[in-house]
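**Student:** A structural model of the following input is requested.
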Amino acid sequence: MKSNTCTRALQRKNVILGIESSCDESAAAIYDSERGLLAHALHSQVALHADYGGVVPELASRDHIRKLMPLIEQVSAEAGAPQLTGIAYTRGPGLVGALLVGASVAAGLGMSRGLPVLGVHHMEGHLLSPLLEKRAPAFPFVALLVSGGHTLLVQVEGVGRYRMLGESLDDAVGEAFDKCAKMLALGYPGGPALAALAQAGRRDAYDFPRPMLKRPGLDFSFSGLKTAVMLAVKGAPDTRQAHADIAASFEQAVVDTLVAKCARALKQTGLGRLVVAGGVGANRHLRAALTQCGARDGFELYFPQSQFCTDNAAMIALVGSLRADEMRTGIAPADAVARWPLDTLEVPQAVGV
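**Tutor:** Next up is the predicted model:
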């Protein structure tokens, strides 16, 4: 799928191998600046961590070691063994041990094959993932980035041109989903299980708070909502229907909050395009509510495919392509960082958008 979203073409063709290992998913992809995404593959560690109720960092790192090279060989074969021009890997943010596996693989491959290497910001990958689609958004736009570790509203003027509009002051929305799922004994991963249970519940069964909607601004807070759910679980009968009602009411409160903040952000910026990315962006109820809001308020709405909402290497390869001129030649360091502010990224000179 070829994207035409850049206002100035890249200076030269590039073919980038992308590597993702920031948390509990190992992934590889190959992106061609002229032909688009050639191949991508992903291995989920859900089964590995399920017995522990969450990600165990050491186990995640060891599994990345086992899985990354076979995935890289797989996508290379599926893409027809193209001549690579560079390698992009997730530098951060994420679990440092897991990130270091991907960084080491990228550095080793770069050294052995004489290819330049670039560490990519994981959240920039999510922000730009809709550019993988045939119907891709033009700049500028507002992006809602919702995942297990982040809840952000960002004004995106171009690649590397990001202005933070709002963020969660406590739990990320995906984290709130997972914690509430744990209260309902839904296992791991909790978010998708809670969303599935919510389909059988009444969305008005509980009047949970819509956090910070009565305050000005675009920040979020989900800790109070999480506490309200905990109290509801303690006071409800231990039946599937009662749990479904709690799940549905919680999901509705989250969706109402996100939709209202998105509408506020679009009005505040005067922009007419909204991008929704990150794992929670795959939530069907959120997508339906935002689609309804877009039809009512007259803004354009863009989602990546569900497979590109969760962590993946296609978005990393895409960002590597857009930032190809920043790739380091020679021996690249195996560099990884747990925290990396999104607004510290610079504009890539080759793209000029």
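
**Student:** CA atoms for contacts and neighbours, from now on please.
**Tutor:** OK.

**Student:** And the residue located most distally from the centre of the chain, how far from residue 245?
**Tutor:** Here the chain reaches farthest from its C-alpha mean at residue 237, the gap being 35.5 Å by CA atoms, centre = their mean. Residue 237 sits 11 Å away from residue 245, going by CA to CA, to the nearest Å.

**Student:** try residue 179
**Tutor:** According to CA to CA, residue 179 and residue 245 sit 16 Å apart.

**Student:** Could you do residue 209 as well?
**Tutor:** Per CA to CA, residue 209 is found 15 Å from residue 245.

**Student:** Please identify which of the two sits among more neighbours.
**Tutor:** A side-by-side neighbour count of residue 209 and residue 245, using other CA atoms under 10 Å, places residue 245 first with 22 against 18.

**Student:** How about the contacts made by the closest residue to the more buried one other than its chain neighbours?
**Tutor:** Nearest residue to residue 245, sequence neighbours excluded (CA to CA, 6 or more residues apart in numbering): residue 201, at 4.1 Å. By CA atoms under 8 Å, 6 or more residues apart in numbering, residue 201 lies in contact with 241, 242, 243, 244, 245, 246, 247, 248, 249.

**Student:** one more, for comparison:
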Amino acid sequence: MDKIVLAIETSCDETAVAVVKSNKQVLSHEILSQQEHKVYGGVFPEVASRAHMDNLEHLIKQAMKDIKFHDLDAIAATAGPGLIGGLIVGLMMAKGIASAAGKPFIAINHLEAHALVVRLVYTVEFPFLLLIVSGGHCQFLIAQDIGKYTQLGTTLDDSLGETFDKVARVLGLQYPGGPIVESKALKGDGKKFNFPRALTKRSGCDFSFSGIKTSVRNLVQKIEINEENICDICASFQECISDILIDRINNACSMLESLKIQNFVVTGGVAANNFLRSRIEECALQNNLNIFFPPNNLCTDNAIMVGWAGIERLQKNFINSLDFPPKAKWPLESLQNA
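**Tutor:** Purely as a prediction, here's the structure:
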């Protein structure tokens, strides 16, 4: 019989609620992305947690308006990694519902939710190569099974999403930076400016993006900042980022030759960037990998991915106690079905 999970996502600035079935049907999905952070040029934790408190109960009512609580099989909520205030809001609500309804509670790792959501849409068997590129993370892993991940490389400084936001801020563009930088880049010349490609031509799968941000800032201080130059900087920045990703993907493939891994999943908010997608897809095909991206609406933070991760964990009977704590840091490789 199909299982049904109510899911809550409050790890950053999206307040989201979904109801997901094990037959891959999404019964409802409600999401509010907080616009208040634009004035700060980034996510302000206190603002985020207050907005979650203001919005969460209403979103749950909307998501559950055609569903009875006694029909649910479990309640899932993001427990980390993320902003601790938001995590607490979501966990308290989820645990309260689970206790009142007498349903199991499942603590979801936000990164595992990103990793598994592609399996809601496509048939992707374990093991697979995994690249997470999001606002808070940039890392290569081998996904061996639910709760079992081996890290191959990670960022040594800024995440990729954070780098997009910081470059946008230097150029006087609005937060969030990813979509607007991509939009400007469409009108620019990607060969106009040459930014540093840190760690490329070296072994390993680690990333470093801080040098690009500094290079953009130094350039902005030297040239006239008009629309043409902004578009050229954005296009050149994306070219630089894509070259770094391709170099690291090739290294990862070299490391995996003996493991016979054929599937490659790229996920997280930055995976919604169409230019980067096309470059990554081309590289994957050259390395004889089957490439999978979630649909754009499932790359950015959402509760559907939390619900599907809840389904996957429920099917393996990975249930958590109501005293499971929020975790601001919670690496995937340390998950071990906790």
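
**Student:** Need the TM-score between these chains.
**Tutor:** TM-score of the superposed chains, computed with TM-score structural alignment, normalised by the length of the second structure, equals 0.94; 333 aligned residues with a CA RMSD of 1.7 Å.

**Student:** any idea how far stretch 100-111 of the first structure is from the chain center?
**Tutor:** Here the centre of stretch 100-111 of the first structure is set off from its chain's centre by 22 Å, with CA atoms, centre = their mean, to the nearest Å.

**Student:** Could you tell me where that stretch falls in the second structure?
**Tutor:** Using TM-score structural alignment, stretch 100-111 of the first structure corresponds to residues 88-99 of the second structure.

**Student:** The matching stretch vs the first structure, average offset?
**Tutor:** Following the fit onto the first structure, the mean deviation recorded for stretch 88-99 of the second structure is 0.7 Å by mean CA distance after the TM-score superposition for the first structure.

**Student:** which is the next helix or strand following the longest helix along the second structure?
**Tutor:** Determined from DSSP state H, the single longest helix within the second structure is helix 227-255. Later in the chain than helix 227-255 of the second structure, the nearest helix or strand by DSSP states H and E is strand 263-267.

**Student:** could you give the angle of that following strand to helix 227-255?
**Tutor:** Interaxial angle of strand 263-267 of the second structure relative to helix 227-255 (axes from the mean of the first three to the mean of the last three CA atoms, to 10 degrees): 150 degrees.

**Student:** returning to what we had before: what's the counterpart of the residue farthest from the centre of the first structure in the second structure?
**Tutor:** Aligned partner of residue 237 of the first structure by TM-score structural alignment: residue 224.

**Student:** Surely residue 11 of the second structure is in contact with residue 89?
**Tutor:** No: contact between residue 11 of the second structure and residue 89 fails when scored by CA atoms under 8 Å: they sit 9.3 Å apart.

**Student:** Give me the more crowded residue out of those two.
**Tutor:** Regarding residue 11 of the second structure and residue 89, a neighbour count based on other CA under 10 Å identifies residue 11 as having more, with 32 against 21.

**Student:** measure the more buried one to residue 102 of the second structure for me?
**Tutor:** Distance, residue 11 of the second structure to residue 102 of the second structure, by CA to CA: 25 Å.

**Student:** Do a quick rundown of the strands in the stretch 1-150 of the second structure.
**Tutor:** Assigned by DSSP state E, counting those that start in this stretch, the stretch 1-150 of the second structure shows strands spanning 4-9, 14-21, 26-33, 74-80, 105-109, 128-133, 138-145, 148-154.
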